[in-house]
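*Asks:* fold the following for me, if possible:
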Amino acid sequence: MPDQTSRVFNVLFLCTGNSARSIIAESVLRQDGAGRFRAFSAGSHPKAEVHPTALQVLENFHYPTDGLRSKSWDEFARPDAPVMDFVFTVCDNAAGEVCPLWPGQPMTAHWGIEDSAAAVGTELERKMAFINALRYMKARIAAFSALPVASLDRSSLATRLREIGRAEGATRPRPDVA
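*Replies:* Okay, here's the model as predicted:
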């Protein structure tokens, strides 16, 4: 592998609609992992737009929202797409789908959290679902960013990535999801 101490790693966050959780993850890593990671997000069935509450919560917590858009994961499977080093599913549905073949054999893990876009209840309860998604994703990204990637072998890194996915707020994927 190339020198990992100065290398910038490409990270793709996947969700079905790419309108909330994966967008939140992209924004958080874009800011908190700046200089070490390049963040992207996509969905298997992207929505027409990013959920407005996701954008509002990101802005309220001073995370960047410029350039965020709901897009298909097919954009990242094309020959001219950036080669991903890491691919994380953040919703249980996307974890169970057949993903495109990613060039470069990226490390993968499932970091599922509840779907904030599907939250019901009062306006405050729905907004809290987005705040919780941000909090859980921020904690996972902090743990990921702190990993000594350069000193971990592939197997150890895979184990650590799976452990991060089981942190507070983790959903339980369907039994047929690896």
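
*Asks:* from here on, just use CA atoms for contacts and neighbour counts.
*Replies:* Fine.

*Asks:* surely Met84 meets Gly104?
*Replies:* Yes. With contact defined as Cα atoms under 8 Å, Met84 reaches Gly104; the gap is 6.8 Å.

*Asks:* between these two, which is the more surrounded one?
*Replies:* For Met84 and Gly104, the more surrounded residue by other Cα atoms under 10 Å is Met84, and the numbers stand at 22 against 11.

*Asks:* and the helices in the chain, which stretches?
*Replies:* Secondary structure of the chain, counting by DSSP state H: helices at 21-32, 52-60, 92-95, 123-145, 154-165.

*Asks:* one more, so I can put them side by side:
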Amino acid sequence: MKQIYFLCTGNSCRSQMAEGFAKKLLGDQWRVASAGIEAHGLNPNAVRVMAEKGIDIGKNKSKVIDVDYLNSSDLVVTLCGDARDRCPVTSATVAKQHWPLKDPALAQGTAAEILTVFRQVRDQIELRILDLVKQ
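*Replies:* The predicted structure follows:
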């Protein structure tokens, strides 16, 4: 079974959404996990916008990178420059992709405007996961 790891700074938004989509869309073909350089806790707005897509990530926990899982992964996807730049070195056998996505946790404005940013990032992640499914 192939293994994928989604990484971002705090494992609170982008990587959690990617994990949720991947578990749904990649099915049993992949072992899926996410982590962060640090653990910032699960962002409630990420939970909310994923629920709108019928995916429950509400029981997920924010985790830091597990080096063993990282090095045994077939594909590591970083979702921010911080994770890409600070990710521990992996062997040459681990494929890497970088998806430079806006951090929705930094969105400002009204609650509705912030949710709009979360939805935009969520939808970008969904499209990228769908591309992985096609591969």
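
*Asks:* re earlier: what would the helices of structure 1 look like in a markdown table with distance to Ser72 of structure 1?
*Replies:* Formatted as a markdown table, the helices of structure 1 follow (distance: least, Cα to Cα, whole Å):
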| stretch | distance to Ser72 of structure 1 |
| --- | --- |
| helix 21-32 | 12 |
| helix 52-60 | 18 |
| helix 92-95 | 12 |
| helix 123-145 | 21 |
| helix 154-165 | 23 |
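
*Asks:* between those helices, which one is closest to Gly67 of structure 1.
*Replies:* Taking Cα to Cα as the criterion, helix 21-32 is the member of the helices of structure 1 that comes nearest to Gly67 of structure 1, at 9.8 Å.

*Asks:* which other helices and strands contact that closest one?
*Replies:* Judged by 3 or more Cα pairs under 8 Å, 6 or more residues apart in numbering; DSSP states H and E, helix 21-32 of structure 1 is in contact with strand 9-15, strand 37-43, helix 52-60, helix 123-145.

*Asks:* need those in TSV (columns: distance to Arg21 of structure 1 and mean neighbour count).
*Replies:* Below are those laid out as TSV (distance: least, Cα to Cα, whole Å; neighbours: other Cα atoms under 10 Å):
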stretch	distance to Arg21 of structure 1	mean neighbour count
strand 9-15	7	24
strand 37-43	9	23
helix 52-60	8	17
helix 123-145	7	18
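
*Asks:* these two touch, right, Ala46 of structure 2 and Cys13?
*Replies:* Yes. Between Ala46 of structure 2 and Cys13 there is a contact at 5.4 Å, judged by Cα under 8 Å.

*Asks:* what sits against the aligned residue in structure 2 for Thr65 of structure 1?
*Replies:* For Thr65 of structure 1, the aligned position in structure 2 is Ile57, judged by TM-score structural alignment. With contacts defined as Cα atoms under 8 Å, 6 or more residues apart in numbering, the neighbours of Ile57 of structure 2 are 16-17, 20, 47, 50-51.
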